[in-house]
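Visitor: no sequence on this one, just coordinates:
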């Protein structure tokens, strides 16, 4: 039986391995990107956003799978804040884009709790490239039981995608979840996370 992500995070903190885990996660991210991007690109750019922005866009993705990508918000001039490097599970497909759950809007602990809750929608227990979450906006049930999902729901437009969508296999979701690569514009991550906590309290 897989260890719940929240328990994994707690064990990591208690053992004083947070810094080590971050280092391992960053190494994992580089390895992941190498599977999609030409290796020489990695040596030219420092940030994940710079790495992915160099590559062609793709509209191929599956609902219920997890992806990293670079994004340029359409209404960035009026939004209080937004994430330029989302970690998203798409849940609804639209003609011009999709609706998805961006875990970066939550504290790491809340990310772990939410993803553990969403495992109930998994189509299988294989935790591989075939695993995805079968859910829609409606299946979230007005956030009564999944209150942490509320601040994470965002719409993304194909025309504002700034990179390829890099898929993350289900067995690596936990690693991706705790990777500190959120790129918030308008506010710092702590302010965003506190705002998300406030939104959760309404349910």
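Guide: Okay, I see it. This one's a predicted model, so the numbers in the text were calculated from it and none came from an experiment.

Visitor: Could you use CA atoms for every contact and neighbour count after this?
Guide: OK.

Visitor: Residue 66 touches residue 89, doesn't it?
Guide: Yes. Applying C-alpha atoms under 8 Å, one finds residue 66 in contact with residue 89, separated by 4.6 Å.

Visitor: quick one, what contacts residue 34?
Guide: residue 42 (C-alpha atoms under 8 Å, 6 or more residues apart in numbering).

Visitor: Name the helix or strand for residue 89, please.
Guide: Residue 89 is part of strand 87-94 when elements are defined by DSSP states H and E.

Visitor: I'd like to know how many residues surround the nearest residue to residue 21 once chain neighbours are set aside.
Guide: Leaving aside its chain neighbours, residue 21 sits nearest to residue 12 (7.8 Å; criterion: C-alpha to C-alpha, 6 or more residues apart in numbering). Burial of residue 12 is recorded as 15 neighbouring residues (other C-alpha atoms under 10 Å).

Visitor: Next up, a structure to set beside the first:
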């Protein structure tokens, strides 16, 4: 979770990246920020984070949002939980890889 207001929240959704790129990004985030609460000021300096920053409206969330504990991050990024409404995961991942650099 990066931020929230009354109607929306912003966070990192690693599932916009293919699994290999998720692992690379998680390593970069942990190297830059370390463990603990994500600091947007630090994480925003990682260019590869851009395709994962997503803003969601609370009233559009159909499933329960589950916070990921630090010790579960490496497992969670590889779970096949991605579901996209308007495009296939192949298309989303291809677009994200272009932004990843």
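Guide: Thanks, I have it. Note that the structure is predicted; figures quoted are calculated from it, not measured.

Visitor: And the TM-score, once the two are fitted together?
Guide: Once superposed, chain against chain, the TM-score is 0.84 (TM-score structural alignment, normalised by the length of the second structure); 99 aligned residues with a C-alpha RMSD of 1.7 Å.

Visitor: now whatever residue of the second structure lines up with residue 133 of the first structure: how far from residue 2 of the second structure?
Guide: Residue 133 of the first structure maps onto residue 37 of the second structure when the alignment is built from TM-score structural alignment. Residue 37 of the second structure is 9 Å from residue 2 of the second structure, where distance means C-alpha to C-alpha, to the nearest Å.

Visitor: repeat for residue 62 of the second structure
Guide: Residue 62 of the second structure sits at a distance of 20 Å from residue 2 of the second structure (criterion: C-alpha to C-alpha).

Visitor: neighbour count winner among the two?
Guide: In terms of neighbours (other C-alpha under 10 Å), residue 2 is the more surrounded of residue 62 of the second structure and residue 2; the figures are 15 against 7.

Visitor: What is the equivalent residue in the first structure for the more buried one?
Guide: With TM-score structural alignment as the criterion, residue 2 of the second structure matches residue 91.

Visitor: next one: residue 12 of the second structure
Guide: When the first structure is aligned by TM-score structural alignment, residue 12 of the second structure is paired with residue 101.

Visitor: Repeat that for residue 26 of the second structure.
Guide: Residue correspondence to the first structure (TM-score structural alignment): residue 26 of the second structure is matched to residue 115.

Visitor: That match falls within a strand, correct?
Guide: No. Judged by DSSP: H, G, I helix; E, B strand; the rest coil, residue 115 of the first structure forms no part of a strand; its state is helix.
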